[in-house]
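Chemist: Here is a sequence together with a model predicted from it:
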Amino acid sequence: MKRIISLTFILVSSLFLAQNTKYTDAEIKKKLDSIKAEGNLLFSLENSSWHSTDLARENKKINGNFGGYLTYKNNDTVKTVILHKDRNLVIAEYSFTNNSKKPIKENLYQRNLNSNENNLKNIRSKVIAQLSDPKYEVGVPNGFNLNIITIPFEESYKNYVITGSSEANVIPFGNDYLFITDKEGNIISNKKFHSRLIPTMTSMPEGGIVTMSTHSHLKTNPFISATDICTFKLYAPFTKLEEFSVYSPSLDGYMIYNYKKDSLIKSKDFK
């Protein structure tokens, strides 16, 4: 029988300290509910992107003309459209509901981009062009990649940047960002959730299995992030992990997320 190993990764996610901010229990619960909802939205979009691009790569005709993708929510459906390499046509469209792994609908006919898709394409292109500015400190660690999730937000757009990994035994927490842009795609505010990549191993070289994962946030970023939840939900099904926690000295406790229960709670101790 394989040796079961429980590891706790206590890692620092910010470089600066701040004064304690006091929250009531009701304020904490409201904040955690909001973060969980945002994390689930990010996951639903990235889940569609993952499975759609896999399907597109498996289709020789589509793969030969693959020029990127766009993912967005349309009522209760999440759609990913595959762009022609010239980026002026949609060459495949996949529709998902309830975070399923298989699309409920596939459309492999070429068509023009609609107005929403054109907007998303232009926003993403403009954001990507701005990310090379050193002031944003966006980096790509060796062996990893960056994925952008764009969400309409009032009259603006939220552009989350999360780190991805092709390795099955790593959950790539950290190295994640949020860029708010105006409707033309100009960055008007930005946030870095963690100071660096936190590559959490889920198995050990000698065959041991990781059953618990924790990282720590400092006082400048006291709450679990929506990107934490999204990343965990993407990678946890390939592991033995069902939950992870973030320790917050500012809140004097752990925030524990369980992806099978979709529960997010604050606890004095990790249980």
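Modeler: Okay, I see it.

Chemist: Please count neighbours and contacts with C-alpha atoms only from this point.
Modeler: OK.

Chemist: any chance you could map the helices in this structure?
Modeler: 25-58, 60-64, 115-130, 226-235 (DSSP state H).

Chemist: between the last one and helix 25-58, how many degrees?
Modeler: Between helix 226-235 and helix 25-58, the angle formed by their directions is 50 degrees, by axes from the mean of the first three to the mean of the last three CA atoms, to 10 degrees.

Chemist: contacts for helix 226-235?
Modeler: With CA atoms under 8 Å, 6 or more residues apart in numbering as the contact definition, helix 226-235 has outside contacts at 35-40, 42-43, 47, 160, 162, 168, 170-174, 176, 244, 257, 259.

Chemist: Now the buried members of these.
Modeler: Burial of the contacts of helix 226-235 was assessed by neighbour count (16 or more other CA atoms under 10 Å); the buried members are 35-36, 38-40, 42-43, 47, 160, 162, 170-174, 176, 244, 257, 259.

Chemist: ok, back up a step: ranking the helices of the chain by mean neighbour count, which comes first?
Modeler: helix 226-235 (a mean of 23; mean count of other CA atoms under 10 Å).

Chemist: centre of the chain versus that one, how much separation?
Modeler: 5 Å (CA atoms, centre = their mean, to the nearest Å).

Chemist: What ranges does the stretch 101-250 of the chain have for its strands?
Modeler: Taking DSSP state E, counting those that start in this stretch as the test, the strands found in the stretch 101-250 of the chain are 105-107, 144-153, 156-165, 170-174, 177-181, 187-192, 197-201, 209-210, 214-216, 243-248.

Chemist: Quick check, Lys268 in contact with Ser248.
Modeler: No. Here Lys268 does not reach Ser248: they are 10.0 Å apart, not a contact under CA atoms under 8 Å.

Chemist: Use this one as the comparison:
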Amino acid sequence: MKTLFCESKIKVILFALLLLCFSLHGKAQTAPKKLIAPSPERFQAINDSILAEGMLLYTFEKLAWQATDSLMKYNVNRAEINSATAIEDGNLTWRYIFANLDKEQTVFELTFHLSNDTSFYVSSATPRKLKPNEIELLKAKRLAPRKVIKEKGDSILLANTSGLNWDLIPLEKGGYRLYLLHGTTKHGVIPIGDDYSFDLDKEMNVLSWRRYHRSFLEQPITMNGEEIKEVMHSHTPMTPYFTTTDIANYMLYGHDLYRIKRFSVLSTAFADTSYLTTFDVEKMKLTSTVCPIEKH
């Protein structure tokens, strides 16, 4: 039953959408050998970790969207702003700070409370002195993209340079992970690809980097005049799993803008077996289904 289900599902979805893409890590450019699939328990643990980090990235990006929209709503003087960042306070509470680092004070600040049942924010345009941890994070947010472009700019390959978004996430082990996402202003499409991450230490030295997809696609959400109920793209062997950037952009565009609730990635990275990994937004679950590859 699983085989028939996968074959039928893949044929239907691939007819609507197929993006052939792969990821690169470091400077490796050659395709790796086929991998041995992890145990079901290990596979699910990997998916759970990807989902958690992807939803964190989505939160950073979503708050940036909402906070930036509020600048116009409250007629904030943008000329005073030279850095901005999201800060997690815990208990589903976040702050988004627009600041002037030269004066070491806030310009505009929003406090968000996020939950499944209700979401609200409180704004403040009254300047206050920045706290030391805020200054550190704001400086890192401003410096990290410059450092990455200087050291790795030749390795960043993009379809175009419009709609680029940088998100800096502090790591529990120390240092930061800087994400580069490619968004879109076009209506009725979901951007997939042109996405990177860079791990940096606290001194802003680039320790490692990753390219998640080889190409860029703005996937239409309609086909033959009908809305697509589920979106899928394909990863070649250099991308074994769903990616955190897939989670973030599917949530931002596919779910939040167009109310699509299921997103899938077909991976052919594993020997003799392909996997269909599906992100079910309603269940908030990322699961993989075995789809055996027929030999001819």
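Modeler: In hand now; what should we look at? On a predicted model such as this, the values are computed, not experimentally measured, just so you know.

Chemist: Got a TM-score for the two of them?
Modeler: The TM-score (TM-score structural alignment, normalised by the length of the first structure) is 0.86; 264 aligned residues with a CA RMSD of 2.5 Å.

Chemist: Overlap of the contact sets of Lys268 and Ser248 of the first structure?
Modeler: Residues touching both Lys268 of the first structure and Ser248 (CA under 8 Å, 6+ apart): Tyr254.

Chemist: Comparing the two, which residue is more hemmed in?
Modeler: Legend: neighbour count by other CA atoms under 10 Å for Lys268 of the first structure and Ser248, higher for Ser248 (21 against 11).

Chemist: Alignment lookup: that one to the second structure.
Modeler: Under the alignment (TM-score structural alignment), Ser248 of the first structure maps onto Ser267 of the second structure.

Chemist: could you measure the equivalent of Val76 of the second structure over in the first structure against Phe16 of the first structure, distance?
Modeler: Val76 of the second structure maps onto Lys61 in the first structure when the alignment is built from TM-score structural alignment. Lys61 of the first structure sits 50 Å away from Phe16 of the first structure, taking CA to CA, to the nearest Å as the criterion.

Chemist: Contacts only, for the nearest residue to Ser23 of the second structure once chain neighbours are set aside.
Modeler: In this structure, Ser23 of the second structure finds its nearest non-sequential neighbour in Tyr212, 4.1 Å apart by CA to CA, 6 or more residues apart in numbering. Contacts for Tyr212 of the second structure (CA under 8 Å, 6+ apart) come out as 22-24, 193-196, 239, 243, 245.

Chemist: try it again with 10 Å
Modeler: 21-25, 192-197, 235, 238-239, 242-246 (CA atoms under 10 Å, 6 or more residues apart in numbering).

Chemist: So it versus Asn77 of the second structure, what's the distance?
Modeler: Taking CA to CA, one finds Tyr212 of the second structure at 36 Å from Asn77 of the second structure.

Chemist: and what of Thr239 of the second structure?
Modeler: Between Thr239 of the second structure and Asn77 of the second structure the computed distance is 43 Å (CA to CA).

Chemist: go on, Pro191 of the second structure?
Modeler: Note on Pro191 of the second structure: its distance to Asn77 of the second structure, by CA to CA, is 31 Å.

Chemist: Map Pro141 of the first structure onto the second structure.
Modeler: Per TM-score structural alignment, Pro141 of the first structure is aligned with Asn160.

Chemist: quick one: that match and Asp195 touch, right?
Modeler: No. With contact defined as CA atoms under 10 Å, Asn160 of the second structure does not count as touching Asp195 (11.9 Å).

Chemist: joint contacts of those two?
Modeler: 182, 216.

Chemist: wait, Glu46 of the first structure sits on Ile148?
Modeler: Yes. With contacts counted by CA under 10 Å, Glu46 of the first structure reaches Ile148, the gap being 8.9 Å.

Chemist: what do the two both touch?
Modeler: Jointly contacting Glu46 of the first structure and Ile148 under the rule CA under 10 Å, 6+ apart are 71, 162.

Chemist: hang on, the earlier thing: the strands of the stretch 101-250 of the first structure: which one's closest to Tyr72 of the first structure?
Modeler: Nearest to Tyr72 of the first structure among the strands of the stretch 101-250 of the first structure is strand 144-153 (7.3 Å), distances taken as CA to CA.

Chemist: what about the closest one, how far off from the second structure?
Modeler: Comparison of strand 144-153 of the first structure with the second structure after fitting gives an average deviation of 2.7 Å (mean CA distance after the TM-score superposition for the first structure).

Chemist: can you pull the buried residues of that strand?
Modeler: So for strand 144-153 of the first structure, counting by 16+ other CA under 10 Å, buried means 148-152.

Chemist: Just the angle for it relative to strand 197-201, thanks.
Modeler: Using the same axes, to 10 degrees: strand 144-153 of the first structure against strand 197-201 is 110 degrees.

Chemist: For strand 144-153 of the first structure, name the packing helices and strands.
Modeler: helix 25-58, strand 66-74, helix 115-130, strand 156-165, strand 177-181 (3 or more CA pairs under 10 Å, 6 or more residues apart in numbering; DSSP states H and E).

Chemist: chain center to it: distance?
Modeler: 7 Å.

Chemist: circling back to that earlier point, how about CSV for the helices of the first structure, with distance to Glu137 of the first structure added?
Modeler: Converted to CSV, these look like this (distance: least, CA to CA, whole Å):
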stretch, distance to Glu137 of the first structure
helix 25-58, 22
helix 60-64, 32
helix 115-130, 11
helix 226-235, 18
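
Chemist: out of those helices, nearest to Thr8 of the first structure?
Modeler: Smallest distance to Thr8 of the first structure across the helices of the first structure (CA to CA): 15.2 Å, for helix 226-235.

Chemist: Just tell me the aligned range of stretch 172-183 of the first structure in the second structure.
Modeler: Under TM-score structural alignment, the match for stretch 172-183 of the first structure is residues 191-202.

Chemist: next one: that stretch to chain centre, how far?
Modeler: The chain centroid and the centroid of stretch 191-202 of the second structure are separated by 9 Å, computed with CA atoms, centre = their mean.

Chemist: what does stretch 263-271 of the first structure give?
Modeler: 22 Å.

Chemist: And that stretch, what's buried?
Modeler: If you call a residue buried by 16+ other CA under 10 Å, then stretch 263-271 of the first structure has these buried ones: 264, 266.

Chemist: what's that stretch in contact with?
Modeler: Applying CA under 10 Å, 6+ apart, the set of residues contacting stretch 263-271 of the first structure is 25, 28-29, 32-33, 35-36, 212, 214, 223-224, 229, 243-248, 251-258.

Chemist: swap the cut-off to 8 Å and go again
Modeler: 29, 32-33, 36, 245, 252-258.

Chemist: can you tell me how far the most centrally placed residue in the second structure sits from Thr289 of the second structure?
Modeler: The residue lying closest to the centre of the second structure (CA atoms, centre = their mean) is Thr245, at 2.8 Å. According to CA to CA, Thr245 of the second structure stands 21 Å off from Thr289 of the second structure.
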